[in-house]
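Chemist: this one's sequence-less:
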């Protein structure tokens, strides 16, 4: 397999994983969060009862790892290509900063309070405050996912345009002229 094929494949997987991650966060925002954070602490208790067979904590860590691994592999594969380098490095950096590090330092402690600590450990007012902080901070994660996906997609698009057969051979259509139907 050629380096171009490996690079393009890595970028496709990166875009796919980044879009799945962003889509998951966006879906969670509109489907789960209105229920989970509607009326803490009662809504947090209902969420604990509902999310027993599976939940965001089962979905996002493996998907996040896939984005990080394919992001790092894509950075290595594209580093010598100035057309792609900063798009891919930017996508990886934004994801690590907004999805991983922000989650570890901001969301994980709040998840612990809302969903792991035994019910009754924290007063209702603290649960309401933590839930409000979580929802407000979630905007960073949502924006980070969107930026990651957009940067990765831009890199893939640039790679495909640069390596497509029409671009290499200069055939009809590569200069914008109309092809017959």
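Modeler: Done, it's in. Since we're looking at a predicted model, the values are computed, not measured.

Chemist: CA only for contacts and neighbour counts going forward, please
Modeler: OK.

Chemist: Next secondary structure after the top helix by length along the chain?
Modeler: Identified as the longest helix of the chain according to DSSP state H is helix 124-163. For helix 124-163, the following helix or strand on the C-terminal side (DSSP states H and E) is helix 165-169.

Chemist: what's next to that next one, contact-wise?
Modeler: With contacts defined as C-alpha atoms under 8 Å, 6 or more residues apart in numbering, helix 165-169 is touched by 161-162, 172-174.

Chemist: Now find how far off-centre it is within its chain.
Modeler: With C-alpha atoms, centre = their mean, to the nearest Å as the basis, helix 165-169 stands 32 Å off its chain's centre.

Chemist: try it against this one:
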């Protein structure tokens, strides 16, 4: 269980860090001046793009989250953190992405250049960036909840051993 929580915490922290990195490094360029900046982004993101990185990582996080939720059902002290992290991730990453980001990605990056008006592309880019803050907050909350669960998991057995050990009883 410790290995699963460490791996899941690391994966969600990497996911959050990657979204944060996109926010400060890629998005100022991609969304600088739509539609021309969207065309430049298409030309730049040829060999690899966020769509190559996030879906496999997201699937691994979802599978590991479900396993961690199942494995911690009997651990009252951490199950709420693990379940909460899973729910936040599923809502902010999977469901919100499917409903909000995927249709906008189609418009901005998949549909042939010239299919949509400049005004629609600018509006879509603004909507995408606005929704991005939900995803960023969800990633931060997910990583924080899992880190808390991991710390509680690791310190739980050590704390109970210390409390029950003869050297911790006053007067012995």
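Modeler: Received it, and whenever you're ready, just let me know what you need. Here the structure is a predicted model, which is why all the values come from computation and not from measurement.

Chemist: Spatially nearest residue to the spatially most central residue of structure 2 (excluding sequence neighbours)?
Modeler: The centroid of structure 2 falls nearest to residue 139 when counting by C-alpha atoms, centre = their mean (3.7 Å). Nearest residue to residue 139 of structure 2, sequence neighbours excluded (C-alpha to C-alpha, 6 or more residues apart in numbering): residue 16, at 4.8 Å.

Chemist: From residue 64 of structure 2, how far off is the one you found?
Modeler: 16 Å (C-alpha to C-alpha, to the nearest Å).

Chemist: try residue 122 of structure 2
Modeler: Using C-alpha to C-alpha, we find residue 122 of structure 2 at a distance of 37 Å from residue 64 of structure 2.

Chemist: With residue 55 of structure 2 instead?
Modeler: Per C-alpha to C-alpha, residue 55 of structure 2 is found 14 Å from residue 64 of structure 2.

Chemist: Between those two, tell me which one has more neighbours.
Modeler: residue 64 (19 against 13; other C-alpha atoms under 10 Å).

Chemist: tell me the contacts of the counterpart of that one in structure 1?
Modeler: In structure 1, residue 64 of structure 2 lines up with residue 70, judged by TM-score structural alignment. Remark: with contacts taken as C-alpha under 8 Å, 6+ apart, residue 70 of structure 1 is in contact with 10-11, 13-14.

Chemist: what about 7 Å?
Modeler: 10, 13-14 (C-alpha atoms under 7 Å, 6 or more residues apart in numbering).
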